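Q: no letters, just coordinates:
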């Protein structure tokens, strides 16, 4: 049997005031429904443990205020959400029309790593109202809107009659878990795995580099290009040959061997970028092994010695290799292909690096799940503060009852 792993998922419920967000949450978590309406002030949350496949999931469901004057109190709790539930009242067209605003507001405030794929679920609540006769938003219209927003799952629910509530939240839990799993995959990779990956990529890069340097010799291009140079070299070509001789010596010296390719890049503008890549490739074995000479580093030094000699022959010597004409043509095509692949590989590497950087930024910005669970008490204390603040603001707007005003007037000794 697979071991169970406990996971905390944060779910945010958004929608206009009075659409039934609190009732849906209470029905799902506590199996209770109250017909007495009480507006949510700020935000509140309940938790429930559910089993999703082989994962034991703790859902932390946040109910936020739908009234406009309390919305600013809730946005602080959007960040770190794994799924967002958008709720509208099927008897209110306005609540449905406002779903677009709620979705946009969430994406702005929560700033998910990938807004295009972040999981939303839409619930059309109160399908039981007046036996279904009070409906203003058809199921077809709601489904079309959800489909147009990237195929968002849509459920019609009744918090009062407990219709589709469990089914909807099962989908919410599954989608939230999928989102968290994908973000975990994009998170930090163990250091040992990074080192192994770098060493493997370095080995492949060195092998491709040697193959690329060998192809001009195998295809006959080196002989054709270097015959005149070998018989009647110019002063610059003689100096270049001497420099390659010095580079050959450098390639043998541990720790200094990558400098051979640095000097080659400084000397040759045509292939300077390629030579700098070679220099980086032959530097990586030292860096990944803490500048120690282990078997991988020694192997890279041996490969580097051979690589420098092959490149020197290809550029300075009219080397002739007996090779069938067809094989020579294939070698020339392979040379062009490898050069193209190397260029494409560099572009892909840059894109992957950029994506990894964005994923790392998203991971560091995302709150730790255990920390979020441990701070539930602090969150509730903060919510109580918001409640008192909002209630004070509301009480100041509430008119004084006539009976109290008269009592105050009678007790006031000042002359009228």
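A: Sure, I can see it. Please read all numbers here as calculations on a predicted model, not as lab measurements.

Q: when you work out contacts or count neighbours from here on, use the C-alpha atoms and nothing else.
A: Fine.

Q: okay but residue 11 is in contact with residue 64, surely?
A: No. Here residue 11 does not reach residue 64: they are 10.8 Å apart, not a contact under Cα atoms under 8 Å.

Q: who has more neighbours, the two?
A: residue 64 (28 against 25; other Cα atoms under 10 Å).

Q: number of residues surrounding residue 386?
A: 18.

Q: roughly how far is the helix or strand containing it from the heart of the chain?
A: Using DSSP states H and E, residue 386 sits within helix 376-397. Mean-position distance between helix 376-397 and its chain equals 34 Å (Cα atoms, centre = their mean, to the nearest Å).

Q: residues in contact with that helix?
A: 41, 42, 43, 44, 70, 73 (Cα atoms under 8 Å, 6 or more residues apart in numbering).

Q: list the contacts for the closest residue to the third one other than its chain neighbours?
A: Distances taken as Cα to Cα, 6 or more residues apart in numbering put residue 64 closest to residue 43, at 4.3 Å, once the chain neighbours are dropped. For residue 64, the set of contacting residues under the criterion of Cα under 8 Å, 6+ apart consists of 12, 13, 14, 40, 41, 42, 43, 44, 71, 74.

Q: could you say which helix or strand contains residue 307?
A: Assigned by DSSP H and E, residue 307 belongs to helix 295-316.

Q: the strands in this protein, which residues?
A: Taking DSSP state E, the strands of the chain run over residues 5-14, 43-52, 55-64, 83-89, 120-125, 154-156.

Q: most tightly packed of those?
A: Most buried of those, by mean neighbour count (mean count of other Cα atoms under 10 Å): strand 83-89, with a mean of 27.

Q: hold the first one in mind and look at this next one:
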């Protein structure tokens, strides 16, 4: 992630967000719907890694979300370390019509924790809500798991666009909020440091972490 350090200029931010979850849960179609407003009903499993960049405007700042997509199949798991590196956001997807994909959520969360180099803002997404008659995972089950793990939660349909943009934007906005609080606190510390130095007092500088209301988790992403 990068941004212009000149406080007088408009700051640009680049956030890396990864799509994770079992194969065929609709990760690629979620990204296609969000980035290009496309849906491919006969799309095949993603081979390798690809990403799309979307721009958002938050508080007058241009935010670029670089969203990475890779296959969930075991034979492509060798890319995980590089795939997760530098990610500050994650969209963890399961298929509401296939319980086994919901049962895999814990494994994906564990992998995210192992391979990412920082705590990652994560949303749990139950996709394919258009398949109402085939539902195997209730909305309440998804909400309960998300609350237990301290995640955001949303159900989506890449087919009819339901909540797709909202899911990605929730992650981007939370990352931005965390960064904004960190930058604000850093400025306050600098002001306090200058004040203390001018008064001839000893200044002790300590590294800290960000706390959010998202399940009480600590985030140490977004270094300024």
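A: Thanks, I have it. These numbers were taken from a predicted model, which means no experiment stands behind them.

Q: post the TM-score for the overlay when you can.
A: For this chain pair, the superposition-based TM-score is 0.80 by TM-score structural alignment, normalised by the length of structure 2; 206 aligned residues with a Cα RMSD of 2.9 Å.

Q: could you dump the strands of structure 1 to CSV with distance to residue 31 of structure 1?
A: Listed next are the strands of structure 1 as CSV, based on distance: least, Cα to Cα, whole Å:
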stretch, distance to residue 31 of structure 1
strand 5-14, 18
strand 43-52, 12
strand 55-64, 15
strand 83-89, 19
strand 120-125, 16
strand 154-156, 18
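
Q: ok, which of those comes nearest residue 280 of structure 1?
A: Closest approach to residue 280 of structure 1 among these is made by strand 5-14 (41.4 Å; Cα to Cα).

Q: helices and strands around that closest one, which ones?
A: Contacts defined by 3 or more Cα pairs under 8 Å, 6 or more residues apart in numbering; DSSP states H and E place strand 5-14 of structure 1 against strand 55-64, strand 83-89, helix 165-185, helix 369-374.

Q: so can I have TSV of the ones you listed showing distance to residue 24 of structure 1?
A: As requested, the helices and strands packed on strand 5-14 of structure 1 are arranged in TSV below (distance: least, Cα to Cα, whole Å):
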stretch	distance to residue 24 of structure 1
strand 55-64	10
strand 83-89	9
helix 165-185	7
helix 369-374	22
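
Q: counting neighbours, what do you get for residue 209 of structure 2?
A: Around residue 209 of structure 2 there are 11 residues (other Cα under 10 Å).

Q: could you do residue 158 of structure 2 as well?
A: Burial measure for residue 158 of structure 2: 27 neighbouring residues, criterion other Cα under 10 Å.

Q: who's in contact with it?
A: By Cα under 8 Å, 6+ apart, the contact list for residue 158 of structure 2 reads 26, 29, 30, 33, 39, 127, 128, 164.

Q: for residue 298 of structure 1, find the nearest of the helices and strands packed on strand 5-14 of structure 1.
A: Of the helices and strands packed on strand 5-14 of structure 1, nearest to residue 298 of structure 1 by Cα to Cα is helix 165-185, at 33.9 Å.

Q: quick revisit: out of the helices and strands packed on strand 5-14 of structure 1, which gets nearest to residue 359 of structure 1?
A: Closest approach to residue 359 of structure 1 among the helices and strands packed on strand 5-14 of structure 1 is made by helix 165-185 (7.9 Å; Cα to Cα).

Q: what's in contact with the closest one?
A: Against helix 165-185 of structure 1 from outside (Cα under 8 Å, 6+ apart): 9-11, 24, 27-28, 52, 57, 59, 82-83, 85, 118-119, 121, 123, 155, 157-159, 359, 363.

Q: the residue sitting nearest the centre point of structure 2 and residue 159 of structure 2, how far apart?
A: Centroid check for structure 2 by Cα atoms, centre = their mean gives residue 89 as the closest residue, at 2.2 Å. To residue 159 of structure 2, residue 89 of structure 2 is 23 Å away according to Cα to Cα, to the nearest Å.

Q: before we move on, the earlier item: please identify the buried residues of the helix holding residue 307 of structure 1?
A: By 16 or more other Cα atoms under 10 Å, the buried positions in helix 295-316 of structure 1 come out as 296-297, 300-301, 303-316.

Q: what sits against the closest residue to residue 272 of structure 1 other than its chain neighbours?
A: Nearest residue to residue 272 of structure 1, sequence neighbours excluded (Cα to Cα, 6+ apart): residue 265, at 3.9 Å. By Cα under 8 Å, 6+ apart, residue 265 of structure 1 lies in contact with 271, 272, 273, 274, 275, 276.

Q: show me the contacts for the third one.
A: Yep, that's residue 273 of structure 1 we're talking about. Neighbours of residue 273 of structure 1 in contact, by Cα under 8 Å, 6+ apart: residue 265.

Q: now stretch 33-45 of structure 2: which residue numbers in structure 1?
A: The aligned range for stretch 33-45 of structure 2 in structure 1 is 27-39, by TM-score structural alignment.

Q: and the matching stretch, end to end?
A: With Cα to Cα, one end of stretch 27-39 of structure 1 sits 16 Å from the other.

Q: go ahead and name everything in contact with that stretch.
A: Residues outside stretch 27-39 of structure 1 that contact it (Cα under 8 Å, 6+ apart): 17-18, 23, 26, 46-48, 65, 67, 159-160, 162, 165-166, 169.

Q: just the buried ones from the residues you listed, in PyMOL syntax?
A: To isolate the buried members of these in PyMOL, using 16+ other Cα under 10 Å:
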select buried, resi 17+18+23+26+47+65+67+159+160+162+165+169
